[in-house]
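Student: Predicted structure and sequence below. I'll ask about it afterward.
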Amino acid sequence: MTHRFALPLIMAFASLSLPAAAQDVRKGDITISQPWSRATAPRATVGAGYAQIRNGGKTADRLISVSTPRAARVELHSMTTENGIMRMRPLSGGIALAPGATIALAPGGNHIMFMGLTAPLKQGERVPATLRFAKAGEVKVVFTVRAAGAAAPAHPHGGHQ
């Protein structure tokens, strides 16, 4: 009797991990894991995008730009702390991806800035975007919008660096 209920229960719990795995997108040597964003305030015109990007190849690549129909403009940015003050600056040359490296686009560090949002980002929404790499070309992803104060999701593949 207990075996009859065990398999469906195991399958139900196993399916809980599928959304995170389903968000991984791979093209050639590039893997983009867990693209996400935070919900924005009702009148916000800017938002940010985050993800883990792995270059599994033997040659360097570079994230050179991002686009989305949800924003008039998208820029790659870096956050640094100088004399105790956080400063954000655009990364006009893109973001380098060394062979075998994983980079984190995360709050407080390198990230994607969605500027001129067509509407505020709402929790649960899915935002399509295209990441352009110098060698891998275009990679289509979908950013999942999490709660306004959300922290980065745990990376399922451990801390590659």
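Tutor: Done, it's in. Numbering: from 1, shown residues only.

Student: make it CA atoms for all contacts and neighbour counts henceforth
Tutor: Fine.

Student: Regarding this structure, what is its longest helix?
Tutor: helix 2-15 (DSSP state H).

Student: Can you identify the element that follows it toward the C-terminus?
Tutor: Going down the chain from helix 2-15, the next helix or strand is helix 18-22, by DSSP states H and E.

Student: could you measure Thr144 against Ser92, distance?
Tutor: Per Cα to Cα, to the nearest Å, Thr144 is found 25 Å from Ser92.

Student: Put this next to the previous one:
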Amino acid sequence: MIANWLARLGRALGEGMPRGLLLSRGTVLRALAIAAVGLGPFIYLGTLHREPVAKRADIGVVHPWSRGAARAGEQYPIYASFENGGRVLDRLIAVETPLARLAVMKELDRSSGVVRPIELDELAIPGNSRLSLRPGARQITLVGLKQAIEPGATIPVTFVFSRAGRVTTQVQVENRGQPEHADHS
């Protein structure tokens, strides 16, 4: 599919243009192919992270992620989306990781004009729906990191649900400069 698109684009760019503007169709195709390979991960951002990376019973964890670095002892937010493929509501009741002393579910309240984090005992995931944690809305905060975290690392996390039980996965630590994914917003 991409090869056909690149071939069509190369033909379109090469036809009717003075020879001095383009070295050759082959050069254009090679340049476009290199650009497509480099941009490939960003082109597919809208369709990336559709499948759960971990699943148990009706609950799937889709694209668990975090962003940036943190030092040992600090707090660190993580995010994920949860899909409930069943008909019955399930609840995220706990989050565990060996890399932090504690994990706290939070929602940011803006109703008073001042952003105030509110600790949550659980997160409800209705049947046949998806719940996404996002910056500025809901997050899981790792409190008392036991080691530094750097972009490119992974954080082992177990999400504990009232019905589905324990779902363990790895949270990807992304660079701060990476573009937002469709499921981050």
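Tutor: In hand now; what should we look at? Given the structure is predicted, the values throughout are model-derived calculations rather than measurements.

Student: Please work out the TM-score for the two chains.
Tutor: For these two chains in superposition, a TM-score of 0.79 is obtained (TM-score structural alignment, normalised by the length of structure 1); 148 aligned residues with a Cα RMSD of 2.9 Å.

Student: Heading C-terminal from the lengthiest strand in structure 1, find the next helix or strand.
Tutor: In structure 1, assigned by DSSP state E, the strand with the most residues is strand 71-82. Beyond strand 71-82 of structure 1 in the direction of the C-terminus, DSSP H and E gives the next helix or strand as strand 85-90.

Student: Which one's more surrounded, Thr144 and Ser92 of structure 1?
Tutor: Comparing Thr144 of structure 1 with Ser92 by neighbour count (other Cα atoms under 10 Å), the higher total belongs to Thr144, at 22 against 11.

Student: The more buried one -> structure 2?
Tutor: Aligned counterpart of Thr144 of structure 1 in structure 2: Gln172 (TM-score structural alignment).

Student: Distance check, Gly177 of structure 2 against Ser81 of structure 2.
Tutor: 21 Å.

Student: more crowded one of the two?
Tutor: Neighbour comparison, Gly177 of structure 2 and Ser81: the larger count goes to Ser81, with 20 against 8 (by other Cα under 10 Å).

Student: Which residue, other than its chain neighbours, is closest to the more buried one?
Tutor: Computed as Cα to Cα, 6 or more residues apart in numbering, the closest residue to Ser81 of structure 2 that is not its neighbour in sequence is Ser132, at 4.0 Å.

Student: May I have the residues that are in contact with the one you found?
Tutor: Neighbour list for Ser132 of structure 2: 79-82, 138, 183-184 [criterion: Cα atoms under 8 Å, 6 or more residues apart in numbering].

Student: and if we set it to 7 Å?
Tutor: 80-82 (Cα atoms under 7 Å, 6 or more residues apart in numbering).

Student: go on, Val115 of structure 2?
Tutor: 108-109.

Student: same deal with Glu75 of structure 1?
Tutor: 66, 90, 112-114.

Student: let's see it at 6 Å
Tutor: By Cα atoms under 6 Å, 6 or more residues apart in numbering, Glu75 of structure 1 lies in contact with 112-113.

Student: what's the answer for the one 4 residues further on, then?
Tutor: Applying Cα under 6 Å, 6+ apart, one finds that Met79 of structure 1 lies in contact with 87-88, 108-109.

Student: still contacting in structure 2, which of those residues?
Tutor: Of the contacts of Met79 of structure 1, the ones still in contact in structure 2 (both residues aligned by TM-score structural alignment, their matches' Cα atoms under 6 Å) are 87-88, 109.

Student: of those residues, closest to Pro42 of structure 1?
Tutor: Met88 (22.7 Å; Cα to Cα).

Student: Neighbours of the counterpart of the closest one in structure 2, how many?
Tutor: In structure 2, Met88 of structure 1 lines up with Pro117, judged by TM-score structural alignment. Neighbour count for Pro117 of structure 2, taken as other Cα under 10 Å: 16.

Student: Apart from its neighbours in sequence, what residue is nearest Pro117 of structure 2?
Tutor: Leu108 (4.5 Å).

Student: separation between the aligned residue in structure 1 for the one you found and Val141 of structure 1?
Tutor: Taking TM-score structural alignment, Leu108 of structure 2 has Met79 as its aligned residue in structure 1. From Met79 of structure 1 across to Val141 of structure 1, the span is 23 Å (Cα to Cα).

Student: Do a quick rundown of the helices in structure 2.
Tutor: So, for structure 2 - with DSSP H - the helices run 2-14, 25-43.

Student: would you list those in a markdown table and tack on mean neighbour count?
Tutor: Below are those laid out as a markdown table (neighbours: other Cα atoms under 10 Å):
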| stretch | mean neighbour count |
| --- | --- |
| helix 2-14 | 14 |
| helix 25-43 | 14 |
